[in-house]
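In: Build me a model:
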Amino acid sequence: MQPEIFEYHFTVPKSAIDDMDHVNNVVYLQWVQDVAKKHWESKTDIKLRNTYVWVVLNHFIEYHHPTFENDKITLQTWIDNHRGVKSERHTKIINSTTQQVLVSAKTSWCLLYKETLRPARITDEISTLFF
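Out: Presented below is the predicted three-dimensional model:
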């Protein structure tokens, strides 16, 4: 079964630009985390969000092409697989005009119980929301 791809569109703000006049590497990483959160919030209700939280175990990010102020971009993200308490999420940052992939990322996440911050197995209730 193919995972559903979640998309978020926006225009690059001046605040994302560094001294080299393109998007700073740290900003891309923030966008990777932001789109993951937006995806989670779009698929879950308040009860699930009050029960669970996600923490990053690691990020692997590749910078393919620079991005500039006022570029229109699309963030795409999806869950590739999950097992136990861990999930692998992929993200692409794409220039909306040229369709050129600017950044690709793979992030390993761990699901935790929000109250105790202890690992929580990913239930069918959660996994079916994303596949």
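
In: Only C-alpha atoms from now on, for both contacts and neighbour counts.
Out: Will do.

In: where along this protein do the helices fall?
Out: In the chain, the segments counted as helices under DSSP state H are 25-43, 46-51, 124-130.

In: which ones are touching P119?
Out: Contact partners of P119, counting by Cα atoms under 8 Å, 6 or more residues apart in numbering, are V85, C110, L111, L112, Y113.

In: what about the last one, distance to G84?
Out: Think Y113. 14 Å (Cα to Cα, to the nearest Å).

In: Look at these two and report which has more neighbours.
Out: Shown here are Y113 and G84; by other Cα atoms under 10 Å, Y113 has more neighbours (17 against 12).

In: now the more buried one: how far from S87?
Out: From Y113 to S87 the distance is 15 Å (Cα to Cα).

In: can you check Q2 too?
Out: Q2 sits at a distance of 15 Å from S87 (criterion: Cα to Cα).

In: the more surrounded of these two?
Out: S87 (20 against 9).

In: what's the neighbour count on I94?
Out: Number of residues near I94 (other Cα under 10 Å) recorded here: 21.

In: Surely it is in contact with V101?
Out: Yes. Using Cα atoms under 8 Å, I94 is in contact with V101, at 4.5 Å.

In: so who does the residue most central in space within the chain touch?
Out: Centroid-nearest residue in the chain, with Cα atoms, centre = their mean: A36, separated by 3.1 Å. Contact partners of A36, counting by Cα under 8 Å, 6+ apart, are T77, R89.

In: And this one, please, so the two structures can be compared:
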Amino acid sequence: MSWDLANPFVIDLSVSADDIDGLGHANNAVYVSWLERCAWRHSQYLGLDLAEYRRLDRAMAVLRHEIDYLASAYEDQELQMATWIVESDQRLKMDRRFQLVRPEDGMTLLRAKTTFVCIELSSGKPKRMPTEFIEGYGPALQPPFPMEL
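Out: Now for the predicted structure:
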């Protein structure tokens, strides 16, 4: 697979009938749900699951999505979504990049960037990242790569 950066965290996706909209392809909102699924699975892989978020009273919440929809996905296609953590101020914000690829032809269907902000779960207000976030997400930090958005 031709990924934009080395060492991606990758999940497999299957396009189901429920993902298809009136235009006959995967709905744009479904792509957003795939971004969230990939980010969450990567977070869990790094040891930062929902139980740990609750214990720390912190979470990484989406502040902004930037998405380039490059090609359509269709029912029954198998896809792969990759993610990389490309920036973190180790205080409040963290950026992820994503790439969605159709392995059968190697086509990139989507590139995206999501900015997350650390919040206190009990109040919903922005709060500094705990040490566990810096240590958990830090080893996955990659250098940024160019992307036109």
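
In: Show me where structure 1 has its strands.
Out: 6-11, 52-63, 72-83, 86-95, 101-113 (DSSP state E).

In: before we move on, back to that, need the counterpart of the residue nearest to the centre of structure 1 in structure 2.
Out: Using TM-score structural alignment as the criterion, A36 of structure 1 maps onto A39 of structure 2.

In: what about the counterpart of Y63 of structure 1 in structure 2, how many neighbours?
Out: Aligned counterpart of Y63 of structure 1 in structure 2: Y69 (TM-score structural alignment). Look at Y69 of structure 2: counted by other Cα under 10 Å, it has 14 neighbours.

In: likewise E87 of structure 2?
Out: 18.

In: Could you measure from D21 of structure 1 over to K72 of structure 1?
Out: Using Cα to Cα, D21 of structure 1 is found at 16 Å from K72 of structure 1.

In: Between these two, which is the more surrounded one?
Out: A direct count of neighbours by other Cα under 10 Å for D21 of structure 1 and K72 places K72 higher, at 17 against 13.

In: And the more buried one, how far from N24 of structure 1?
Out: To N24 of structure 1, K72 of structure 1 is 16 Å away according to Cα to Cα.

In: again with E41 of structure 1
Out: In this view, E41 of structure 1 and N24 of structure 1 are 26 Å apart by Cα to Cα.

In: Looking at those two, which is more packed in?
Out: A count of neighbours by other Cα under 10 Å puts N24 above the other of E41 of structure 1 and N24, at 17 against 13.

In: tell me the residue furthest from the middle of structure 2?
Out: Going by Cα atoms, centre = their mean, the residue of structure 2 most distant from its centre is G22, 25.8 Å out.

In: What does it correspond to in structure 1?
Out: So, by TM-score structural alignment, G22 of structure 2 is matched to D19.

In: again, but for T108 of structure 2
Out: Using TM-score structural alignment as the criterion, T108 of structure 2 maps onto V101 of structure 1.

In: Kindly provide the distance from its match to P13 of structure 1.
Out: Distance, V101 of structure 1 to P13 of structure 1, using Cα to Cα: 19 Å.

In: Between these two, tell me which one has more neighbours.
Out: Ranked by neighbour count (other Cα under 10 Å), V101 of structure 1 and P13 place V101 first, with 18 against 13.

In: contacting residues for that one?
Out: H64, H65, K92, I93, I94, N95 are the contacts of V101 of structure 1 under Cα under 8 Å, 6+ apart.

In: if you set the cut-off to 7 Å instead, what comes out?
Out: Applying Cα atoms under 7 Å, 6 or more residues apart in numbering to V101 of structure 1 gives the contacts H64, K92, I93, I94, N95.

In: any idea how far it is from S127 of structure 1?
Out: Applying Cα to Cα, the value for V101 of structure 1 to S127 of structure 1 is 27 Å.
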